[in-house]
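K.L.:
Can you look at this prediction? I've put the sequence above it.
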Amino acid sequence: MATFIIAALVGIVVGLLSGLLGIGGGTIMVPLFRLAFGLDPIQATATSLFTIIPTSVSGLVKHARNKTSLPRVGLLCGLAGACLSPVGVWAATKSPGWAIMGATALVVAYSSITMFRKALAAPKKGEQEKKKEVPETQGRQEGFPSIKLTPAYCAKVALIGVVAGLLSGYVGVGGGFIMVPLFMTLLSIPMRLASGTSLIAVCILSVPGTIEQALLGNIHFLLGIAMAAGSIPGAFVGASMVKKVPERTLRFVFAGFLLVMALVLVANELGLIG
């Protein structure tokens, strides 16, 4: 019971970051499941993937109500990622634990550096209202110019989904930590819309990998359910905060969060933690 309560409380923090930053929360849950709850690497990644789905759905509902997501972009990205997620799971079952954690740390660190650069280049609060970035067609209701989902644009979206899907299955994360920076860099989607759009894709691409991990018996369902009990309301609250937090601040928070997670993973694999 104590473990269940602790996991639920941690889940609230995971959910807040998920809804606010557009991540499934796996980059927090994988290290926590391994370091705090003693799961082995494959169990940690599998349980994280299982928990990501309800967490992401909760944040997505709020983003949909606030119109801070681009459904068509998220849907296309998610479907492309869902095709490759099982491949990532298969690769993880064939890899040593240090390789899984090492791959996670490298990708997270790269995403952090990319986001820091975007944050430094972002307009400050007073300038932000005058200079808005460009997403897809429904952006008109948010005050953004409309663009067409051309074949080239869709190809970029699908490519992002494929990369996120592979990483999702391999390291047990939703892929939001890589999708959000790529949405901003390659598709010019602003952070507020990138977060909600990412959660749409995460909800979809996490499903096949989760099913595969469940069939392999790698998911610790009790811990996953406990974490979800806290992350579901947390994600709802986090998503409601998106419009209230300045774009530049969101980017810095996201970048800092990613950097800390990368360092934690590296320290753990070097035996400096736990």
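P.N.:
Now that the structure is in, tell me what you want to look at.

K.L.:
rest of the way, CA atoms for contacts and neighbours
P.N.:
Noted.

K.L.:
okay, now the nearest residue to Y153 once chain neighbours are set aside: neighbour count?
P.N.:
Nearest residue to Y153 in three dimensions, chain neighbours excluded: L187, at 7.6 Å (C-alpha to C-alpha, 6 or more residues apart in numbering). Other residues within reach of L187, judged by other C-alpha atoms under 10 Å, total 19.

K.L.:
and what of K244?
P.N.:
Look at K244: counted by other C-alpha under 10 Å, it has 8 neighbours.

K.L.:
distance of it from L16?
P.N.:
K244 sits 14 Å away from L16, going by C-alpha to C-alpha, to the nearest Å.

K.L.:
got the contact list for the residue nearest to Y153?
P.N.:
If you count contacts by C-alpha atoms under 8 Å, 6 or more residues apart in numbering, L187 has them with V134, P135, Y153, K156, V157.

K.L.:
quick check, nearest of those to M227?
P.N.:
Nearest to M227 out of those is V157 (C-alpha to C-alpha; 30.3 Å).

K.L.:
Name the nearest residue to that closest one, sequence neighbours excluded.
P.N.:
Excluding the flanking residues, the one nearest V157 by C-alpha to C-alpha, 6+ apart is C77, at 5.5 Å.

K.L.:
Tell me the helix or strand right after the strand or helix carrying that neighbour.
P.N.:
Secondary structure assignment for C77, by DSSP states H and E: helix 71-93. Where DSSP H and E defines the elements, the next helix or strand beyond helix 71-93 is helix 97-121.

K.L.:
That following helix - contacts with which helices or strands?
P.N.:
Applying 3 or more C-alpha pairs under 8 Å, 6 or more residues apart in numbering; DSSP states H and E, one finds that helix 97-121 makes contact with helix 41-66, helix 151-171, helix 176-186, helix 247-269.

K.L.:
here comes the other one, which I'd like you to weigh against the first:
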Amino acid sequence: MSIELLSLLLVGIFTGIAAGVLGIGGGLLMVPALMVGGLTILQATATSLVGVVLSATSGSVRNWRTGDLNLTVSLGLALGGIPLAQVGAWLGNQLPAAILAFCFAALQLAAIYLMGLRRYLATQELEDISTQHQYRVKTIGIGSLAGLLSGLFGVGGGLVMVPLQMLLLQSPIKFAIRTSLGAIVLIAISGLVRHGIQGNVLWLQGVSLGVGGILGAQLGTRVLPKLPERWVNLLFRFLLLAMAGYTIAEGLDAIPE
């Protein structure tokens, strides 16, 4: 195995742990890692979805086996996300590389706020007054936003699904993490199919990330019930800041002279 693929395997392990613990697909870290390896922003966003699909599947299978995955809610989220992931993947193919890079960096910075919002919501006791119909509509709406982000930026969408489930559906944080991870599987597959058709995916690099993600997600879902979230959040926020700076620099380099 080459040094490049071994490095991607290690990145996949780390992002897989993040997927299991934080309920995200890992693309926020996978995309910059692929860019460091020489891929364009479009290739990186497309290829990262391979790793996102594999790592999210690994974590969700374990959650399902332990009876901790609510398939009904996960499928509701995916129902909204699947078609919008197609739209996001198409849109990513239309945008200039610099614009895509700047937007991705903005998403990374927004993630820091959303993680803080999630921690705050976890301390609140909110009463859910939604009717069953309203609950379903909100669920599909949350999934739709996640799907657009997934197809456009090569992320799973858990970044928005977890806090929005907590805010709009009053879901407990661990419930939201697990249902988000389950929905990511189908949403990311949708975006990956579109990017594959457009020829943006580098499969070998994606599989290397994915294999590491599978190992990491299994560990992440095992430690989720035990692990204090504070240190994981702090480390992830620091990495997001660093990666956002790198992505902005890449976007500046991509501006035509």
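P.N.:
Right, received. Where do you want to start? Note that this is a predicted model, so its numbers are computed, not measured.

K.L.:
Of the helices and strands packed on helix 97-121 of structure 1, give the one that comes closest to M115 of structure 1.
P.N.:
Here helix 247-269 is closest among these (C-alpha to C-alpha), at 5.3 Å.

K.L.:
could you say what helices and strands that closest one packs with?
P.N.:
Partner elements for helix 247-269 of structure 1 (3+ C-alpha pairs under 8 Å, 6+ apart): helix 26-35, helix 97-121, helix 125-128, helix 191-216.

K.L.:
change it to 6 Å
P.N.:
helix 97-121 (3 or more C-alpha pairs under 6 Å, 6 or more residues apart in numbering; DSSP states H and E).

K.L.:
gap between the helix it packs on and the chain center?
P.N.:
Its chain's average C-alpha position is 12 Å from that of helix 97-121 of structure 1, according to C-alpha atoms, centre = their mean, to the nearest Å.

K.L.:
now swap in stretch 159-168 of structure 2 and tell me
P.N.:
Using C-alpha atoms, centre = their mean, the offset of stretch 159-168 of structure 2 from its chain centre is 13 Å.

K.L.:
what does stretch 192-208 of structure 1 give?
P.N.:
7 Å.

K.L.:
start and end residues in structure 2 for it, please.
P.N.:
The aligned range for stretch 192-208 of structure 1 in structure 2 is 174-190, by TM-score structural alignment.

K.L.:
The matching stretch vs structure 1, average distance?
P.N.:
Aligned to structure 1 and superposed, stretch 174-190 of structure 2 gives a mean residue distance of 1.1 Å (mean C-alpha distance after the TM-score superposition for structure 1).

K.L.:
What of stretch 109-119 of structure 2?
P.N.:
Counting by mean C-alpha distance after the TM-score superposition for structure 1, stretch 109-119 of structure 2 comes out at 2.6 Å.

K.L.:
neighbours of the residue nearest to I24 of structure 2 when sequence neighbours are not counted, just the number please.
P.N.:
Among residues not flanking I24 of structure 2 along the chain, G158 sits closest, at 4.3 Å (C-alpha to C-alpha, 6+ apart). By other C-alpha under 10 Å, the residues close to G158 of structure 2 number 29.

K.L.:
For G158 of structure 2, give me its contacts.
P.N.:
Neighbouring residues of G158 of structure 2 by C-alpha atoms under 6 Å, 6 or more residues apart in numbering: G23, I24, S180.

K.L.:
can you tell me how far the counterpart of it in structure 1 sits from L167 of structure 1?
P.N.:
Matched by TM-score structural alignment, G158 of structure 2 corresponds to G176 in structure 1. Note on G176 of structure 1: its distance to L167 of structure 1, by C-alpha to C-alpha, is 10 Å.

K.L.:
cool, and W90 of structure 1?
P.N.:
For W90 of structure 1, the distance to L167 of structure 1 - C-alpha to C-alpha - is 12 Å.

K.L.:
And these two? Which one has more around it.
P.N.:
Each of W90 of structure 1 and L167 has its neighbours counted (other C-alpha under 10 Å); L167 has more, 26 against 16.

K.L.:
Could you check which residue of structure 2 pairs with the more buried one?
P.N.:
In structure 2, L167 of structure 1 lands on L149 (TM-score structural alignment).

K.L.:
And A228 of structure 1, by the same measure?
P.N.:
A228 of structure 1 maps onto G210 in structure 2, by TM-score structural alignment.

K.L.:
Next up, the contacts around the closest residue to its match other than its chain neighbours.
P.N.:
Spatial nearest neighbour of G210 of structure 2, chain neighbours left out: G51 (3.6 Å); criterion: C-alpha to C-alpha, 6+ apart. Neighbouring residues of G51 of structure 2 by C-alpha under 6 Å, 6+ apart: G206, L209, G210.

K.L.:
List the buried residues of the helix or strand in which the first one is found.
P.N.:
In this case it means G206 of structure 2. Assessed by DSSP H and E, G206 of structure 2 sits inside helix 203-223. Burial within helix 203-223 of structure 2, assessed by neighbour count using 16 or more other C-alpha atoms under 10 Å, is assigned to 203, 205-222.

K.L.:
Does anything pack onto that helix? Which helices or strands?
P.N.:
Other helices and strands packing on helix 203-223 of structure 2, by 3+ C-alpha pairs under 6 Å, 6+ apart, are helix 3-22, helix 41-65.

K.L.:
Now tabulate those helices in a markdown table and tack on distance to I82 of structure 2.
P.N.:
Formatted as a markdown table, those follow (distance: least, C-alpha to C-alpha, whole Å):
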| stretch | distance to I82 of structure 2 |
| --- | --- |
| helix 3-22 | 19 |
| helix 41-65 | 13 |
